[in-house]
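Colleague: Take this sequence and fold it.
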Amino acid sequence: MVTLSDFQRIGVGLVGFGIFFILFGMLLYFDSVLLAFGNILFLSGLVFIIGFRRTFTFFFQRQKMKGSSFFLGGLLIVLMRWPLLGMLLEAYGFITLFRSAWTQSVAGEVRKTPIKP
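Modeller: Below is the predicted model of the structure:
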């Protein structure tokens, strides 16, 4: 079992509420206020979970600059009340940021799968 500090527990709650507001905003035909609130909660929760320095270094690594710029640019566009375009940019940035983590986890699961000859 993973032990979490109080700040990390708060961060998990903020990330959970952020995801809820993002999904609820998308359900209500891309309500820009809910999407912006969800994005802010998600990012602040991420800072609480892994810390400010680690969050900053994650988003501003040289190989992740393309994904980070699309994600943060999409966040700014959502805040400027263009929710559909902003969420599309955020989705592309999110996929670009976490592409390597997804391929590593999928490859690990495929290796664990038993294969019958």
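Colleague: going forward, measure contacts and count neighbours with C-alpha atoms only.
Modeller: Will do.
Colleague: can you tell me which residues contact the most centrally placed residue in the chain?
Modeller: Here the mean C-alpha position of the chain is nearest to the C-alpha of residue 94 (C-alpha atoms, centre = their mean), at a distance of 6.1 Å. Counting by C-alpha atoms under 8 Å, 6 or more residues apart in numbering, residue 94 makes contact with 67-68, 71.
Colleague: Following up with a second sequence; could you model it the same way so I can compare the two?
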Amino acid sequence: MITITELQKIGVGTAGFGLFFILLGILLYFDSVLLAFGNLLFLAGLSLIIGLRKTCFFFFQWHKLKATSFFLGGVAMVLLRWPLLGMILEAYGFINLFKGFFPVAFGFLGNAFDIPYLSALFRRLQGGSSSMV
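Modeller: I've put the predicted structure just below:
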């Protein structure tokens, strides 16, 4: 069983609030203050969850430098009050940073929830060979 420290619990809450503020900032027509606050909370929460050293190692691997530069450049653009361009850059960087994690997440969602068409869609996105019908 995995033990979760108090610092990691705080990190999960911080990252969750960060995602909430990002979603709220997008819903309120790309409000730059909410997006900037959400970005900072998300990055701080990620650092608290996995640790500062592992966070730096994840972002600054040689083969992920392009995606990291797009993601952190997007964060900088949001902080400089260019929210639409910043979120586009962030989305591109986020997809490229976490593209290895998406099949695992889709596989988990396909197996965890027994929703007829949705679980088949998640299994297909995972790369499994299941039909949609």
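Colleague: picking up where we left off before, TSV for the contacts of residue 94 of the first structure, including distance to residue 114 of the first structure, secondary structure and neighbour count?
Modeller: Written out in TSV, the entries for the contacts of residue 94 of the first structure read as follows (distance: C-alpha to C-alpha, whole Å; DSSP: H, G, I helix; E, B strand; the rest coil; neighbours: other C-alpha atoms under 10 Å):
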residue	distance to residue 114 of the first structure	secondary structure	neighbour count
67	35	helix	23
68	37	helix	22
71	37	helix	25
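Colleague: Residue 25 of the first structure: which of the residues you listed is nearest?
Modeller: Distances from the contacts of residue 94 of the first structure to residue 25 of the first structure were compared by C-alpha to C-alpha; the smallest belongs to residue 71, at 17.2 Å.
Colleague: my guess is that closest one contacts residue 92, does it?
Modeller: Yes. Counting by C-alpha atoms under 8 Å, residue 71 of the first structure does reach residue 92; the two are 7.3 Å apart.
Colleague: where does residue 3 of the second structure land in three-state SS?
Modeller: Classification of residue 3 of the second structure into helix, strand or coil gives coil, according to DSSP: H, G, I helix; E, B strand; the rest coil.
Colleague: Give me the neighbour count for it.
Modeller: By the other C-alpha atoms under 10 Å criterion, the neighbourhood of residue 3 of the second structure contains 6 residues.
Colleague: Distance-wise, check it relative to residue 127 of the second structure.
Modeller: Between residue 3 of the second structure and residue 127 of the second structure the distance, using C-alpha to C-alpha, to the nearest Å, works out to 31 Å.
Colleague: Could you give the separation of the longest helix along the first structure from the chain centroid?
Modeller: In the first structure, ranked by residue count with DSSP state H as the criterion, the top helix is helix 83-112. Distance of helix 83-112 of the first structure from the chain centroid (C-alpha atoms, centre = their mean, to the nearest Å) equals 9 Å.
Colleague: follow-up on the earlier one: could you measure the residue nearest to the centre of the first structure against residue 44 of the first structure, distance?
Modeller: Shown here: residue 94 of the first structure relative to residue 44 of the first structure, a distance of 16 Å by C-alpha to C-alpha.
Colleague: can you pull the contacts of residue 110 of the second structure?
Modeller: 118-123.
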